[in-house]
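# structure here, sequence nowhere to be found:
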């Protein structure tokens, strides 16, 4: 099971995509999430594969909860819905307010992501 596959975007989000790319199905996310079963709590993060596995586990729990866990369901929809629900949570509980916007959280997360990618260079 490779966690190197990225979640695809639809053509409305990214018109440059071609029809050749198949969407990642939730059964793939389920298989990645299963790799976390029986591991230590809290999870030991040794690299980006561990980070992706923990994220898949969270996404799989969410997808099961909202009914997006069917074999035909695609991960793109589950990720979108999870992000939208996180936005609702952040607004409702004032996690984001004033100058701290959800966009600023996403920007900070992207900075962490890019730094973590750099950690794997040369491995």
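It's in. Quick caveat: nothing in here was measured; it's all calculated off a predicted structure. Numbering: from 1, shown residues only.
# all contacts plus neighbour counts: C-alpha atoms, from now on.
OK.
# next helix or strand past the helix or strand containing residue 54?
Following DSSP states H and E, one finds residue 54 within helix 48-66. Downstream of helix 48-66, the first helix or strand assigned by DSSP H and E is helix 75-92.
# for that following helix, buried residues please.
75, 76, 77, 78, 79, 81, 82, 87 (16 or more other CA atoms under 10 Å).
# below is structure B, check it against A:
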């Protein structure tokens, strides 16, 4: 069953979240889960702007879904076997481990 939680959130929220990083020197020092989310929001907002999804009438779910579809295309082109889904699934498993370590299992970043 599909979780549509992100469907009700307008894509423009990504711009607001990305503003959390304004005035931070690069490379950004990650100090909180908010910093992690802001980095992702910044990348997704740039994608939304390039694809025309940067409107109040579009949802965060649409932006994330379209971005993931593009990641599948990228993985397919970069994988020697052309297995974009297998490549991305492997990356998602590793990303889940990173996420769990960063959240400490309860939504708070480990120190």
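Everything's here; your move. Just so it is clear, the structure is predicted and the values come from calculations on it, not from any experiment.
# TM-score for this pair?
After superposition, the two chains reach a TM-score (TM-score structural alignment, normalised by the length of the second structure) of 0.81; 107 aligned residues with a CA RMSD of 2.8 Å.
# residue range for the helix holding residue 54 of the first structure in the second structure?
Here helix 48-66 of the first structure aligns to the second structure at residues 33-51, judged by TM-score structural alignment.
# any buried residues in the matching stretch, and which?
33, 34, 35, 38, 39, 41, 42, 44, 45, 47, 48.
# can I get those in JSON lines including distance to residue 3 of the second structure?
Output for these, formatted as JSON lines (distance: CA to CA, whole Å):
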{"residue": "33", "distance to residue 3 of the second structure": "22"}
{"residue": "34", "distance to residue 3 of the second structure": "22"}
{"residue": "35", "distance to residue 3 of the second structure": "24"}
{"residue": "38", "distance to residue 3 of the second structure": "22"}
{"residue": "39", "distance to residue 3 of the second structure": "23"}
{"residue": "41", "distance to residue 3 of the second structure": "19"}
{"residue": "42", "distance to residue 3 of the second structure": "23"}
{"residue": "44", "distance to residue 3 of the second structure": "19"}
{"residue": "45", "distance to residue 3 of the second structure": "21"}
{"residue": "47", "distance to residue 3 of the second structure": "22"}
{"residue": "48", "distance to residue 3 of the second structure": "21"}
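# which residues touch the most centrally placed residue in the second structure?
The residue lying closest to the centre of the second structure (CA atoms, centre = their mean) is residue 40, at 4.3 Å. By CA atoms under 8 Å, 6 or more residues apart in numbering, the contact list for residue 40 of the second structure reads residue 18.
# could you rerun that using 10 Å?
Shown in contact with residue 40 of the second structure (CA atoms under 10 Å, 6 or more residues apart in numbering): 14, 17, 18, 34.
# name the element the first one belongs to?
If I follow you right, that is residue 14 of the second structure. Per DSSP H and E: helix 13-18 holds residue 14 of the second structure.
# for that helix, grab the matching residue range in the first structure.
Going by TM-score structural alignment: helix 13-18 of the second structure matches residues 28-33.
# report the mean deviation for that stretch after fitting onto the second structure.
Mean deviation of stretch 28-33 of the first structure relative to the second structure after superposition (mean CA distance after the TM-score superposition for the first structure): 1.0 Å.
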